[in-house]
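[1] pasting the structure only:
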């Protein structure tokens, strides 16, 4: 039997913690040969009491207070769901996990829990992901983390991290498969009417939030201009000419001000525009490719597959507005 400790900070989405527990609990039904069942699950709250106050107003009564648990206790897997609502809470959880990690076979985070693992130093030099809204924050606050922006979960040695919310369920199925094999994970997925492998690949389909440069000036003005001129020549040379800089100096200044190289910025805003048109409009892939500066459907498909692991047509089928004919 594998002992799981699920740490649920205050303000968590409780269905994340409960969902992980339910998925693991169902695995017990399909592992009759496991000694006492596949998993033993315990919840720990992070407050002075055992009540975890959920973001929705619902509460969960934990089995333990985290402060009462000895970090030297051996757990098969420690799971952190969310990052808490205060800096003090996050510091306490990070400190406990830092001391407990050497005694666990695996340490797992769901959604913002990756911020806690990073704070504990467990992600230094490792690949990791988190909710798409936190990707830039994770990278800027913890530059030693190798942030993966596409996958819904990432495994790097004994550390597993997932993207936001329900991505943690995909990760949990992956843990079951790692522990007890494909057949058990498949049986659990079928029982719970889940995808063992999401259609279109394991991508969180995060909305690219491309921020404008931090400071007012020519780079921010250029970014706004780019958004209105996606079909024009947006090469580095052309953009550098637009702001009267040499290409080399322009690339350096743009990257510093915007936090992203100019070519990558152009690709992301074009991709974002294409995604919106696929979600909201009925134009063909070729028409959308031309309207967003990709030139043709082949180029658009390549960018989609590289960034989202899915084709434009598959993306439209999954995210198209119901009102679009």
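    That came in fine, so what should we check first? Please read these numbers as outputs of a predicted model, since none were measured by experiment.
[2] alpha carbons only for contacts and neighbour counts from here, please
    Will do.
[3] how about the helices in the protein?
    Counting by DSSP state H, one finds helices in the chain at the ranges 14-29, 87-100, 113-119, 135-141, 167-180, 182-191, 218-227, 236-242, 247-258, 262-280, 285-291, 297-308, 312-319.
[4] Residue 39: what's it in contact with?
    1-4, 24-25, 27-28 (CA atoms under 8 Å, 6 or more residues apart in numbering).
[5] one more time with 7 Å, if that's ok
    1-4, 24-25, 28 (CA atoms under 7 Å, 6 or more residues apart in numbering).
[6] Save those as JSON lines, and put in distance to residue 244 too.
    JSON lines is the format used below for these (distance: CA to CA, whole Å):
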{"residue": "1", "distance to residue 244": "66"}
{"residue": "2", "distance to residue 244": "62"}
{"residue": "3", "distance to residue 244": "62"}
{"residue": "4", "distance to residue 244": "59"}
{"residue": "24", "distance to residue 244": "59"}
{"residue": "25", "distance to residue 244": "62"}
{"residue": "28", "distance to residue 244": "66"}
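[7] One more to weigh against that first structure:
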């Protein structure tokens, strides 16, 4: 194999960052690593004409989807506000399906998952997309096992990445897979990216993912939970705090937050632990105590369930340490 052909699919109102995160990272891989098998990046679109991004900037396609043939190393379908029109375009979807059959890896970025789903390439597979568009995609394609939480998901040879800059995380993962972790780290440094995020890291912080609950009682309880993760946060104790029954509080949480109080508490504590792991050098037992887990093992179980990696691995991946000090460099 003389080169790895990486085809990026764009269309009208594609997201420029979805495209640029991929193309710039792969270009740096060639420049920095000078791999024996370099990447050849091809931007393709319907008809091979200019791709007008949803930001108003125009990109010159290098190839038309209609004339493109394999073999292809990786087919990457971009997202963007034009994804619904793209997914409804039978010719575009047909060519994506055809090219996927000639590709070693198939992937989408952000709402590009809608195009892969329309092509039947996500049927029966676990996949992700931008959290904002996940409910609509799940309703439109019940055959897809949609999980809006992770940064990216791999199911066989099909990869789906979450919103916008997750394209960078996925591309770095491809570079690591193809050429090893050191080149991926060098690219991250050149791009001034803090560190490569693990695939299973949640897309959003629990505390910034959505506006505060409209219900004042639920809002009061949520604020108490997030401010006091080490307190007694059993449903009965929280219900006493606001003067209602545990059953009524559970009903309110389910109605306004889509989950029971106990599940929300577990997520809030895990989020708090993630913050402490990357902002302090506290030992695991202290982190666990501050976040209400009681033991380091309880923290490990909750953290692994939430992020897919252990707290110690998360800290190592997310914290750049100053040599010889063991103190996070901030």
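    That came through, no problem. Note that this is a predicted model, so its numbers are computed, not measured.
[8] on that earlier part again, which one of the contacts of residue 39 of the first structure is nearest residue 313 of the first structure?
    Minimum distance to residue 313 of the first structure across these is 34.4 Å, recorded for residue 24 (CA to CA).
[9] I'd like to know how far the closest one sits from residue 169 of the first structure.
    10 Å (CA to CA, to the nearest Å).
[10] ok, these two, which is more surrounded?
    residue 169 (26 against 23; other CA atoms under 10 Å).
[11] just checking, the more buried one touches residue 18?
    No: the criterion here is CA atoms under 7 Å, and residue 169 of the first structure misses it with residue 18 at 10.3 Å.
[12] Select, out of the helices of the first structure, the one closest to residue 74 of the first structure.
    Going by CA to CA, the one of those nearest residue 74 of the first structure is helix 87-100, 8.1 Å.
[13] Please spell out which residues along that closest one are buried.
    For helix 87-100 of the first structure, burial by neighbour count (16 or more other CA atoms under 10 Å) applies to 89-98, 100.
[14] now swap in stretch 179-198 of the second structure and tell me
    Applying 16+ other CA under 10 Å to stretch 179-198 of the second structure flags 179, 183-188, 196-198 as buried.
[15] Over to stretch 278-297 of the first structure?
    So, applying 16+ other CA under 10 Å, buried residues of stretch 278-297 of the first structure: 278-281, 285-286, 288-294, 296-297.
[16] Name the residues that touch stretch 299-310 of the second structure?
    So stretch 299-310 of the second structure is in contact with 200-202, 270, 288, 293, 311, going by CA under 7 Å, 6+ apart.
[17] Apply 8 Å and report the result again.
    With CA under 8 Å, 6+ apart as the contact definition, stretch 299-310 of the second structure has outside contacts at 200-202, 266-267, 270, 288, 293, 311.
[18] which residue is nearest the centroid of the second structure?
    Of all residues in the second structure, the one closest to the mean position by CA atoms, centre = their mean is residue 151, 1.5 Å from it.
[19] is it true that it touches residue 173?
    No: using CA atoms under 8 Å as the test, residue 151 of the second structure is too far from residue 173 to be in contact (11.4 Å).
[20] For residue 126 of the second structure, which residues are in contact?
    144-147, 153-155.
[21] Return the member of the residues you listed nearest to residue 135 of the second structure.
    Using CA to CA, those come closest to residue 135 of the second structure at residue 146, 8.8 Å.
[22] didn't that closest one look like it was pressed against residue 124?
    No: using CA under 8 Å, residue 146 of the second structure makes no contact with residue 124, being 9.7 Å away.
[23] who's more crowded, the two?
    Per other CA under 10 Å, whichever of residue 146 of the second structure and residue 124 has more neighbours is residue 146, with 20 against 13.
[24] burial of the nearest residue to that one once chain neighbours are set aside, as a residue count?
    Spatially, and ignoring its direct neighbours in sequence, residue 146 of the second structure is nearest to residue 127 (5.0 Å; CA to CA, 6 or more residues apart in numbering). Under the neighbour criterion other CA under 10 Å, residue 127 of the second structure is assigned a count of 26.
[25] now do residue 54 of the first structure
    17.
[26] tell me the contacts of it?
    Counted by CA under 8 Å, 6+ apart, residue 54 of the first structure has contacts 10-14, 60.
[27] and residue 270 of the first structure, what pairs with it in the second structure?
    Using TM-score structural alignment as the criterion, residue 270 of the first structure maps onto residue 269 of the second structure.
[28] Pull the contacting residues for its match.
    226, 229, 291-293.
[29] got it, and residue 219 of the first structure?
    Residue 219 of the first structure sits in contact with 213, 243, 254, 257-258, where contact means CA under 8 Å, 6+ apart.
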